[in-house]
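Chemist: From the sequence below, what's the structure:
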Amino acid sequence: MAPLNKNNSAVKRIMQEARELANDPSPEYSAAPLEDDIFEWHCTLRGPAESEFEGGLYHFRILLPAEYPFRPPSLMMLTPNGRFETDTKICISFTSYHEELWQPAWGVRTAIIGLQGFFPLKGKAAVGIGSIEYPISERKRLAALSRTWTCPHCRETNLALLPDPAGTEQAPAVEATPVSGPSNPPAEAVAPAPNPIASPAVIDRVAGPTRAQTASKRQRPPILLDTAICFLVVLVCGIVFRRMF
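Modeler: Okay, here's the model as predicted:
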């Protein structure tokens, strides 16, 4: 068997990484090679939390050289974001701009996670070519728009390519339009009222005396009537006692 050349090694490595990403997906990104060119990947990346990019979804290309993994990839952002120029190779330490820093043990996942970490860093101090510095308000606006941005090649929105995790809401907050009248919380946010008959004490206080309690009160003579009966008993006993003696 003839020894594998670097190109064959690259194909094996790329397919291995593609299987690993498919078998171990992340809620932070989704990436896969193109069907017609495994040396080009498309990735959708979630914006870093607690930053102006939070809630945003960003689509970019990962271009792998024929000598991969012995040479680093190139990254090109496609979704407008206010941090990196679109359709421009980004200059970061693990890209083709800095081959001397690349390690063959790294891979596509390394590049994706690294790019996410560069989002909140400030301007050209962190990134050279391909860096832009938009106002925070504009970055937040682009983050909201990025969710419905559609890749011309993938033909799907970023949200379809990387859905929000179940039970979470990653979309940037949108200020609600004020309405007239009293402010009421949404129905789903209102806690259910406690059942007024759940507690015996509440039953006694709210529902009043039960039938047994009412009947008991009716059968029990008043205090004055008890006193009068006792007086009459004593008087009759006194009269009888005198007649006997």
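Chemist: rest of the way, CA atoms for contacts and neighbours
Modeler: Fine.
Chemist: quick one, strands of the chain?
Modeler: In the chain, the strands defined using DSSP state E lie at 29-34, 37-46, 57-63, 74-77.
Chemist: Give me the contact list for the third one.
Modeler: In other words, strand 57-63. With contact meaning C-alpha atoms under 8 Å, 6 or more residues apart in numbering, strand 57-63 is reached by 39-47, 73-81, 108, 143, 146-147, 151, 158-159, 162.
Chemist: try it again with 7 Å
Modeler: With C-alpha atoms under 7 Å, 6 or more residues apart in numbering as the test, strand 57-63 has contacts from 39-47, 73-79, 143, 146-147, 158.
Chemist: I'd like to know which of the residues you listed are buried.
Modeler: 39-47, 73-79, 143, 146-147, 158 (16 or more other C-alpha atoms under 10 Å).
Chemist: One more, so I can put them side by side:
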Amino acid sequence: MAARPLNKNNSAVKRIMQEARELANDPCTDYSAAPLEDDIFEWHCTLRGPSGTEFEGGLYHFRILLPAEYPFRPPSIMMLTPNGRFELNTKICISFTNYHEELWQPAWGVRTAIVGLQGMFPLKGTAAVGVGALEYPVAERKRLAAISRGWVCPKCNCSNLELLPDPSSDASSAEASSSEPQSTQASVASSTAPTTPATPAVISDVKQKAPADELPPARVDAISPPMPILAPRPQRPSPPPAMLITPINTPPPPRTVSPYPNGASTAQLQQVDGPKRDAPSSGRPPILLDTAICVLLVLLFALIAKRLL
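Modeler: This is a model prediction of the structure:
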């Protein structure tokens, strides 16, 4: 099959080539992924089953189909190895596939789809329901996990174990060899440490031969009797002194002396003496009269000014 011509200026092609280089240099032993030689928009991936589940030890091969608008649209995932969790050759409905484009983010990539698919394996119950989901018994899933290691992809012509070998024991041996020098150093340090403890007889002998001010601080502290630690006595808070309520002597209101004899009120005196003489508005002319006089004066001045001019 002829390879699809690539436009290296296309943003999708640039992104796919960048992710292919990153995954090729990825030392992770849980998955391996690479695009096909004749179509970089189709990836084949091999995933290791999650540890601590019935899929532990299994190797599962699946396809990742990238759209032409990648990474602005999500990929599609199709499982190829029998596993008892997902249907074969069916697009799986999970949150980072084409079934949920509203949840996809362009910052995600092929690695996100692989890691997310591995996290979907252990889900059970309602969390595992969706398009392409299966509910096989645990024993059947373990059986399929055991035979999945030798499953061969017809497109890659390789078994899952060849595509994703088991991690070697070099790392564990390296850790063991690195821990040996530390244990050797610890044993040497313990063997060279002084084994003669300081007994009370030795301390008393030193105390007799040297004065206390020449002894090291640690020895002086060891010889001197411990200082007793006295806890402070709890003291109950004394109640506040009782407040003496004393009556406040308020002065009586001042008595007003009426200037009128026999306490007669002002109204009564006005009735007797008549209205006051200095009452306002008693001798003022009405306002209408003032206005009329002002108008006449203005007309008079206007007539005089007309004759003069």
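Chemist: Please report how far the alignment partner in structure 2 of E35 of structure 1 lies from V110 of structure 2.
Modeler: When structure 2 is aligned by TM-score structural alignment, E35 of structure 1 is paired with E37. Applying C-alpha to C-alpha, to the nearest Å, the value for E37 of structure 2 to V110 of structure 2 is 17 Å.
Chemist: If you count surrounding residues, which of these two has more?
Modeler: Counted by other C-alpha atoms under 10 Å, E37 of structure 2 and V110 do not tie: V110 has more neighbours, with 22 against 12.
Chemist: Apart from its chain neighbours, what residue comes closest to the alignment partner in structure 1 of that one?
Modeler: Counting by TM-score structural alignment, V110 of structure 2 lines up with V108 in structure 1. Residue nearest to V108 of structure 1 in three dimensions, not counting chain neighbours: E17, with 7.4 Å by C-alpha to C-alpha, 6 or more residues apart in numbering.
Chemist: Mind telling me what that neighbour corresponds to in structure 2?
Modeler: By TM-score structural alignment, E17 of structure 1 lines up with E19.
Chemist: can you check L161 of structure 1 too?
Modeler: Aligning on TM-score structural alignment places L161 of structure 1 opposite L163 in structure 2.
Chemist: how about the helices in structure 1?
Modeler: Here structure 1 has its helices, by DSSP state H, at 6-23, 108-118, 123-126, 136-146, 158-161, 200-202, 211-219, 223-244.
Chemist: Also the stretch 151-300 of structure 2?
Modeler: With DSSP state H, counting those that start in this stretch applied, the stretch 151-300 of structure 2 shows helices at 160-163, 170-192, 200-209, 217-223, 266-273, 287-308, listed in chain order.
Chemist: Looking at the ones you listed, spot the one closest to C93 of structure 2.
Modeler: Between C93 of structure 2 and the helices of the stretch 151-300 of structure 2, the tightest spacing by C-alpha to C-alpha is seen for helix 160-163, at 23.8 Å.
Chemist: so E42 of structure 2 touches A33, yeah?
Modeler: No: E42 of structure 2 lies out of contact with A33 (C-alpha atoms under 7 Å); the separation is 10.5 Å.
Chemist: Which residues lie in contact with the equivalent of W151 of structure 2 over in structure 1 in this structure?
Modeler: Using TM-score structural alignment, the partner of W151 of structure 2 in structure 1 is W149. By C-alpha under 7 Å, 6+ apart, the contact list for W149 of structure 1 reads T79, T157, N158.
Chemist: Now do the same contact list for the last one.
Modeler: Pointing back at N158 of structure 1 there. Applying C-alpha under 7 Å, 6+ apart, the residues near N158 of structure 1 are T44, L57, Y58, H59, R147, T148, W149, T150.
Chemist: where's it relative to T227 of structure 1, distance?
Modeler: Note on N158 of structure 1: its distance to T227 of structure 1, by C-alpha to C-alpha, is 90 Å.
Chemist: again, but for the first one
Modeler: The span separating T79 of structure 1 from T227 of structure 1 equals 95 Å under the rule C-alpha to C-alpha.
Chemist: can you check the second one too?
Modeler: Taken as C-alpha to C-alpha, the spacing of T157 of structure 1 relative to T227 of structure 1 amounts to 91 Å.
Chemist: Same drill for these two, tell me which one is more crowded.
Modeler: T157 (19 against 10).
Chemist: The more buried one and T150 touch, don't they?
Modeler: Yes: T157 of structure 1 is in contact with T150 according to C-alpha under 7 Å; the separation is 4.2 Å.
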